[in-house]
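*Asks:* sequence unavailable; structure follows:
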C-alpha cells in the first residue's frame, strides 16, 4: 500500500486506469470534511502520467457514524453516478464511484482540479460569491422540473430530516443549558423558536417549488478555475429542497456582514438573472434559519475549537447578523 492511500483506493485506480504505479500522494486536508481525500499522481502502462482526486471514508469512527446516519457517503456516490453527468463543468468529472451499503465504505475518483483556486469562507470576495451563485442557479434551473429515477434522493422536508432536526435541536437545547454554546448564543432564541415551530417550518418549506440542492453550499465547497464557471464539490448532503437553502448559505457565510448588506440585493438578482427563478426572499430567509441550525449542530459535534477562530465568526457572527437584518431574531424567525 502506498503510504496514505488505502488499498480500496489503489484497487479502484487499478480497475479504472491502466495503472503502472502510484507515484505520489498528497493529502488534501480542509476543516470540517466528512471524508479523507488526496491528489494522486499515477503513471499508466503506456507511460502516460495523470493526477486524480481520490476520496474515501474518514479515519475517525465518530465521523463515519455521522456519515452513515445521514447517508452522506451513499448520497455523494449516487450523485456522481446519476446526476453529475448532466452538470457539465459545474462539478468535477467522475472516473469511478463505488459504495458498499453493508459497510458504508466508498471510493470516489474524480477529475483533479488542483489548479483551481479553492474558495474560502473567511476570505471570499463578492466576485467569488457571484461566480458561485451563477453556477448554482444554472443547476437549480436544470433540476427545477424534477429528476427521475433517483429514489435515493431525500426530501429536505421529509420525515428523516425532521427526525434528525428534532434530535439535534433537543441536543442543542441541553448543551445551551449547560453553557456549552457561548459563541453561538445570539442564535439560541431563533433555534428555540425553530424547535417550537418545527412542523410548521417544514410545512411551509414543502409548499415551495423545490429543486435539487447541494445542501451545504458555502465557499469552502467551491473551486474557482480560470474558466468563468465555478465548480461545486462535496455533494454529501444533496437533497430535494428549496433553492434558498443553497443561496442563503453561500451569501451569508461567504461575506462579512457589511459586504453582504451592500451587495445582498444585487446578488439575489444575479441568481434570478442566471436562471434561478423568482420569489426567492421567503426561501432565502428560511435558508438563514436552517443555516443557523446547521452551523450550531456542526459546532456542537466538532467541539469548542469551532468558536475560537475566524471559523466561529463565519458560523455564528455572520449568520446572526443576517438573521437580525432580516428580522428573524424578533420572535418571527420561523413563521415569517
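*Replies:* Happy to help now that I have it. Small disclaimer: the values here were computed from a predicted structure and weren't measured. Residues are numbered from 1 along each chain as shown.

*Asks:* can we go C-alpha only for contacts and neighbour counts from here?
*Replies:* Noted.

*Asks:* SS state for residue 31?
*Replies:* Put simply, residue 31 is coil when judged by DSSP: H, G, I helix; E, B strand; the rest coil.

*Asks:* so residue 56 is in which element?
*Replies:* Under the criterion of DSSP states H and E, residue 56 resides in strand 49-57.

*Asks:* roughly how far is the helix or strand that comes right after that strand from the heart of the chain?
*Replies:* Note on strand 49-57: by DSSP H and E, the next helix or strand toward the C-terminus is helix 61-70. Remark: helix 61-70 is offset 16 Å from the chain centroid, using Cα atoms, centre = their mean, to the nearest Å.

*Asks:* the stretch 101-250 of the chain: strands as residue ranges?
*Replies:* Secondary structure of the stretch 101-250 of the chain (DSSP state E, counting those that start in this stretch): strands at 106-111, 117-118, 211-213, 222-224, 231-232, 239-241.

*Asks:* save the ones you listed as a markdown table, and put in distance to residue 204 too.
*Replies:* Below are the strands of the stretch 101-250 of the chain laid out as a markdown table (distance: least, Cα to Cα, whole Å):
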| stretch | distance to residue 204 |
| --- | --- |
| strand 106-111 | 35 |
| strand 117-118 | 35 |
| strand 211-213 | 15 |
| strand 222-224 | 29 |
| strand 231-232 | 28 |
| strand 239-241 | 12 |
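
*Asks:* now these in a markdown table, with mean neighbour count?
*Replies:* A markdown table is the format used below for the strands of the stretch 101-250 of the chain (neighbours: other Cα atoms under 10 Å):
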| stretch | mean neighbour count |
| --- | --- |
| strand 106-111 | 22 |
| strand 117-118 | 16 |
| strand 211-213 | 24 |
| strand 222-224 | 24 |
| strand 231-232 | 24 |
| strand 239-241 | 22 |
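
*Asks:* this is the comparison structure:
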C-alpha cells in the first residue's frame, strides 16, 4: 500500500452539511493512502454549538489503520455562536494546534486526519471519532469521581511540565499574538453586559451575595487578566470542563482545543475542579489534588511551586471559570442550558467557599 504525502493545497473546506460528499471524503483519504477508494459517506449526527460538530461514517476499502468513523468541526451553523467565535478565530486556532503542536502534547486526543483554515473563509478540522476505539465521551455538566479527578490533574501536570517556560520559544508565540489579544479585548468589552445578563438568567444558581463582586470583576477584567497571567508560563487548555474529556480504560483524553494558549498551569486546575466536581467532593479533596498537581510537576522536571503560593493562585483563578460559564449562559446556544447552569452553580460555590474574588485584591 502506498501512502501519500499530505496535499495541503487540496480544498477540504466545508461550511454546510450537504458539502459532506464522497468526493470531499476522497480528498481527505488521498492524503493518507493513494490507493484507497471511498465508497459511501453517511452523516450520523450534527450538533450545533460554538462550532458545528459532525460525526460521519466513511465506507472505504483502505487499511484498518485509516478510521471509518470521523469527527468534523466546522464553523457554527448558529448565527450567534458563529458571530462570537468568528472574530477571535477560535476554530482557526484549534486547527493550527492540531496541525503544528498536538504531536508534542503528552495527552490522549483524537488523531488528525486533515485540517485547513483560510482567513475570511472559515476552517475545517477532521479527526478520528473516539467512538471507533471504544472511548466514551464526557458530558458537559456531569460530575466526575475522585479517581477521575486525580487522573485529570495528573495528566494536566504532565502536559504543563512538558511546556514549562514556553514563552521563551518563538515557535509558540502565535498563541499570544494578535488573535489572542483580539479575543482578550473582545472579552473585556463584553464582560459587563454579559455578566449582567448571565447573572439575571442564572437566577438561583448564583447566590445574590456574589453579584456585586462578579460585576466588579467584569468592570476590571483587563487588569485582572494581567494579574492572572503573571505566573510561570506554560501551554494551557483553558476549557477543562467535563464535556471536553473522553475516557478510555479510566484514563482521560482531551477534546476542544479552541482556547489553547500560553498561561499559568494552575488556571486549568481551577477551571477543572470548579466545573467538574460536586462541591462536597471538591471541598474535601481540592488541597490533596493540588498537592498531586505540584508533586507531578516536580516529578516531570518543572520548577517547584511553593504550596501556599499555588493555593493563592488557585483561588484567584477560580474567577475565570465562573465568568466563562456565566458568559456562555448569557450568549445562549453554545451549551445545553441545564448543564451550563449546573457548572455555574459549582463554580459559584467554589469561588464563594474560597473567597476567590477577594484573592484578586492584589490585581
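*Replies:* Received the coordinates, thanks. Quick caveat: nothing in here was measured; it's all calculated off a predicted structure.

*Asks:* next, the buried residues of the strand holding residue 56 of structure 1.
*Replies:* 51-57 (16 or more other Cα atoms under 10 Å).

*Asks:* against residue 16 of structure 1, how distant is the spatially most distant residue from the centre of structure 1?
*Replies:* Going by Cα atoms, centre = their mean, the residue of structure 1 most distant from its centre is residue 46, 38.1 Å out. Separation of residue 46 of structure 1 from residue 16 of structure 1 (Cα to Cα, to the nearest Å) stands at 15 Å.

*Asks:* now residue 118 of structure 1
*Replies:* Following Cα to Cα, the distance that separates residue 118 of structure 1 from residue 16 of structure 1 is 26 Å.

*Asks:* kindly report the same for residue 47 of structure 1.
*Replies:* 16 Å.

*Asks:* quick one, which of the strands of the stretch 101-250 of structure 1 is nearest to residue 157 of structure 1?
*Replies:* In terms of Cα to Cα, the element of those nearest to residue 157 of structure 1 is strand 239-241, at 7.3 Å.

*Asks:* give the aligned range of that closest one in structure 2.
*Replies:* Mapping strand 239-241 of structure 1 onto structure 2 (TM-score structural alignment) gives residues 261-263.

*Asks:* residues in contact with the matching stretch: which ones?
*Replies:* Stretch 261-263 of structure 2 has contacts (Cα atoms under 8 Å, 6 or more residues apart in numbering) with 166-167, 175-176, 180, 229, 231-238.

*Asks:* enumerate every residue touching the equivalent of residue 163 of structure 1 over in structure 2.
*Replies:* Residue pairing (TM-score structural alignment): residue 163 of structure 1 is matched to residue 185 of structure 2. Contacts for residue 185 of structure 2 (Cα under 8 Å, 6+ apart) come out as residue 222.

*Asks:* hmm, 10 Å instead?
*Replies:* Taking Cα atoms under 10 Å, 6 or more residues apart in numbering, we find residue 185 of structure 2 in contact with 88, 179, 191, 221-222.

*Asks:* and what of residue 248 of structure 1?
*Replies:* 217-218, 254, 264, 268, 281, 283-291, 319, 322.

*Asks:* 7 Å instead?
*Replies:* 284, 287-288 (Cα atoms under 7 Å, 6 or more residues apart in numbering).

*Asks:* highest neighbour count among those residues?
*Replies:* residue 288 (28 neighbours; other Cα atoms under 10 Å).

*Asks:* which position in structure 2 pairs with that one?
*Replies:* Using TM-score structural alignment, residue 288 of structure 1 lines up with residue 318 in structure 2.

*Asks:* any idea how far residue 129 of structure 2 is from the closest residue in space to its match that isn't next to it in sequence?
*Replies:* Spatially, and ignoring its direct neighbours in sequence, residue 318 of structure 2 is nearest to residue 270 (5.4 Å; Cα to Cα, 6 or more residues apart in numbering). Separation of residue 270 of structure 2 from residue 129 of structure 2 (Cα to Cα) stands at 28 Å.

*Asks:* count of neighbours near the counterpart of residue 96 of structure 1 in structure 2?
*Replies:* In structure 2, residue 96 of structure 1 lines up with residue 114, judged by TM-score structural alignment. For residue 114 of structure 2, the neighbour count with other Cα under 10 Å is 23.

*Asks:* kind regards, and thank you for your time.
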